[in-house]
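1. Just need the structure, nothing else, for what follows:
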Amino acid sequence: MPGARRANPERRMALREHLREARRRLVLACLGILVGAVVGWIVYDTVFALLQRPMEEVAAERDGLAALNFAGVATAIDMKVKISFFLGILIASPWWLYQFWAFITPGLTRVEKRYAFAFLGSAVPLFLGGAAVAWFMLPRAVSILFEFVPDGSASLIDAQTYLSFVMRFLLAFGFAFLVPVVMVALTFLGIVQARTWLNGWRWAILLSFTFAAVMTPTPDVITMIWVALPVCALYFVAVGICALRGRQVARRASTDPAPASP
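-> Sure, this is the predicted structure:
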């Protein structure tokens, strides 16, 4: 059919434009992280001292000597690059989160774009707040590394293993705290209904406690519960916001005049 033949090129062009926009936003996000990494490179010494402090404090409590061991010739420069990019992700979080929303907003109305900026305003503090929670838990996590070291002994810990663990620990909590923002965004875009999120509350609790069990190396249950509770609370807060949005949409639909019959 002529109409079908004409629609295929149009669909391909729309897909090509969509992919081009996604690539542009991804490049802009990476450039922002790169700029943040440059700042991270400059403040590396200060940040390295902060990352090393939990290990030194735990070692002091156990009357032991602890030090990071840079085993390879290029390990020191490799870790400096990794920590710089880790700091770049944190520093540039408002920028790359904005690029994510900007990729969605072209197809939205002016009012929906305002919602997108509201999501951005909540996503940044949640991401940084999740990293902050992980930072406060870090000393307890580090204590596991020294649990089986005899008192008065020296402990040489592989620098790459320790610092990689710390960075993954902080980023994992940051991204976990972004889940409620994604939930609300999908509901405001009409992709997922609030009832769907509510029906999945059992899975949400299970996944929250599984995440807490994996990310908290301490074997006690209390620490796992303290980690899982904020994640569960954020989930139900997001469900509440989604439910309010559903009521707002339903109320608006009920007040709209019915289309005139021909």
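
2. contacts, neighbours, all on C-alpha from now
-> Noted.

3. got the residue ranges for the helices in the stretch 51-200 of the chain?
-> Assigned by DSSP state H, counting those that start in this stretch, the stretch 51-200 of the chain shows helices spanning 75-91, 93-104, 110-143, 159-176, 179-188, 194-199.

4. now these as a markdown table including mean neighbour count and distance to L34?
-> Shown next, in a markdown table, are these (neighbours: other Cα atoms under 10 Å; distance: least, Cα to Cα, whole Å):
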| stretch | mean neighbour count | distance to L34 |
| --- | --- | --- |
| helix 75-91 | 19 | 6 |
| helix 93-104 | 19 | 11 |
| helix 110-143 | 18 | 18 |
| helix 159-176 | 18 | 17 |
| helix 179-188 | 20 | 25 |
| helix 194-199 | 16 | 36 |
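
5. among these, which is nearest V249?
-> Nearest of these to V249, taken as Cα to Cα: helix 179-188 at 9.6 Å.

6. how big is the angle separating that closest one from helix 93-104?
-> 20 degrees (axes from the mean of the first three to the mean of the last three Cα atoms, to 10 degrees).

7. which outside residues touch helix 179-188?
-> For helix 179-188, contacts defined as Cα atoms under 8 Å, 6 or more residues apart in numbering pick out 116, 119, 122-123, 192-194, 197, 234-235, 237-239, 241-242, 245.

8. what's in contact with stretch 82-97?
-> Residues outside stretch 82-97 that contact it (Cα under 8 Å, 6+ apart): 28-30, 32-41, 44, 120, 123-124, 127-128, 167.

9. and this one, so I can compare the two:
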Amino acid sequence: MKTMSNQAANPEGRMPLMDHLRELRNRLIKAILALLVGTVIGWIFFTPVWDFLKEPYCSLPQSKDLNGRTCSLVVNGIFSSFFLRLKIAFIIGMVISSPVWLFQLWAFVAPGLYRRERRWTYVFMGVAIPLFFIGTALAYITVDKGLSIFLGFVPDDVSALITVDHYLGYVLAMLLVFGLTFELPLFVVILNLAGVLSSSRIRRSQRMIIFGIFVFSAVATPSADPFTMLALALPTVVLFEVSAVLAFLNDRRKARRPDPYEGLSDDEISPLELEEIDAELEREEQGRGDRRR
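-> Here you go, the predicted structure:
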């Protein structure tokens, strides 16, 4: 934290390279400590989390042994069970400590951003996180459907021996694929707000984009069964249509703004609003003063 005298001497909030490296080191240490604490908590609460993760598989009749008694997953090797517990504890630790390491990341980057950039970052994170969790929730609901399709081919007198590593990898892949795919509409809106992708271009490429969503859903889902593909593709198409509507409304709003250069020839001086320019310069100066305090 800089003092008021340092701020007065350095109004732009600039920082030497070594100070940047020290700050990065301190924030990395805090993030790693938070991750270690979260991993310890995940190790303690391994049992309820594992019961939650294996519930989609254990709800299937094919998960029972030949006597129909209990849900059975197998491990290969002496140390497999230890590494399974460590892997799940680490995942829990990342989730639990995410407010800390996300804040450390933001605190390191934010001083170099202008106020408008910070505002858009807040909006992005406020929409991206719920979309990701909605996608993972849908994936969790869908896991047992995809498993039941393929395990349905197992004969009645055969017990399916599925390793814990394979099952955990399948579940985590489903959660990540669904969660990240649900971020696609958000990136469409951001590109439109940045002026990179117009609504007219979206309309022209709409059929190809929808076709690409279905192809991606068929390739990216671990099971690649029709039910899981549709469970991913259909909500993504709906979200894409919502983003296309938002892009159209944004382009129409920008089209209503008067163009200050309309009617001017190439060699004619454009009108300048000096008061607005002075206000903008003053805002930028204040934004630079907020950096690296």
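
10. ok, back up a step: by neighbour count, sort out the buried ones in the contacts of stretch 82-97 of structure 1.
-> 29-30, 32-41, 44, 120, 123-124, 127-128, 167 (16 or more other Cα atoms under 10 Å).

11. Just the closest of the contacts of helix 179-188 of structure 1 to I77 of structure 1, please.
-> Nearest to I77 of structure 1 among the contacts of helix 179-188 of structure 1: A123, at 32.2 Å, using Cα to Cα.

12. Which residue in structure 2 aligns with that closest one?
-> In structure 2, the residue paired with A123 of structure 1 is A128, using TM-score structural alignment.

13. Specify the helix with the largest residue count in structure 1.
-> helix 2-42 (DSSP state H).

14. quick check: angle from that one to helix 75-91?
-> Angle of helix 2-42 of structure 1 versus helix 75-91, following the same axes, to 10 degrees, is 120 degrees.

15. which strands and helices sit next to helix 2-42 of structure 1?
-> helix 75-91, helix 93-104 (3 or more Cα pairs under 8 Å, 6 or more residues apart in numbering; DSSP states H and E).

16. Distance check, R202 of structure 1 against A233 of structure 1.
-> R202 of structure 1 sits 13 Å away from A233 of structure 1, taking Cα to Cα, to the nearest Å as the criterion.

17. Pull the contacting residues for D65 of structure 2.
-> C71, S72, S159, A160.

18. and the second one, what pairs with it in structure 1?
-> Taking TM-score structural alignment, the alignment pairs S72 of structure 2 with A67 from structure 1.

19. Count residues in the vicinity of its match, would you?
-> A67 of structure 1 sits with 15 neighbouring residues when counted by other Cα atoms under 10 Å.

20. That one contacts S153, doesn't it?
-> No. The criterion here is Cα atoms under 8 Å, and A67 of structure 1 misses it with S153 at 11.6 Å.

21. a helix runs through V245 of structure 2, doesn't it?
-> Yes. Under DSSP: H, G, I helix; E, B strand; the rest coil, V245 of structure 2 falls within a helix.

22. aligned partner of it in structure 1?
-> Using TM-score structural alignment, V245 of structure 2 pairs with G240 in structure 1.

23. Distance of its match relative to W197 of structure 1?
-> G240 of structure 1 is 10 Å from W197 of structure 1, where distance means Cα to Cα.

24. And stretch 44-52 of structure 1 against structure 2, how far off on average?
-> Aligned to structure 2 and superposed, stretch 44-52 of structure 1 gives a mean residue distance of 1.2 Å (mean Cα distance after the TM-score superposition for structure 1).

25. Contacts only, for the residue nearest to S63 of structure 2 when sequence neighbours are not counted.
-> Nearest residue to S63 of structure 2, sequence neighbours excluded (Cα to Cα, 6 or more residues apart in numbering): C71, at 5.2 Å. If you count contacts by Cα under 8 Å, 6+ apart, C71 of structure 2 has them with C58, S63, K64, D65.

26. what do you get for I210 of structure 2?
-> By Cα under 8 Å, 6+ apart, the contact list for I210 of structure 2 reads V237.

27. so what corresponds to it in structure 1?
-> Using TM-score structural alignment, I210 of structure 2 sits opposite I205 in structure 1.

28. From L229 of structure 1, how far off is that match?
-> Using Cα to Cα, I205 of structure 1 is found at 9 Å from L229 of structure 1.

29. do the same with W203 of structure 1
-> Counting by Cα to Cα, the separation of W203 of structure 1 from L229 of structure 1 is 14 Å.

30. more neighbours, those two?
-> The neighbour comparison of W203 of structure 1 against L229 (other Cα under 10 Å) goes to L229, with 15 against 11.
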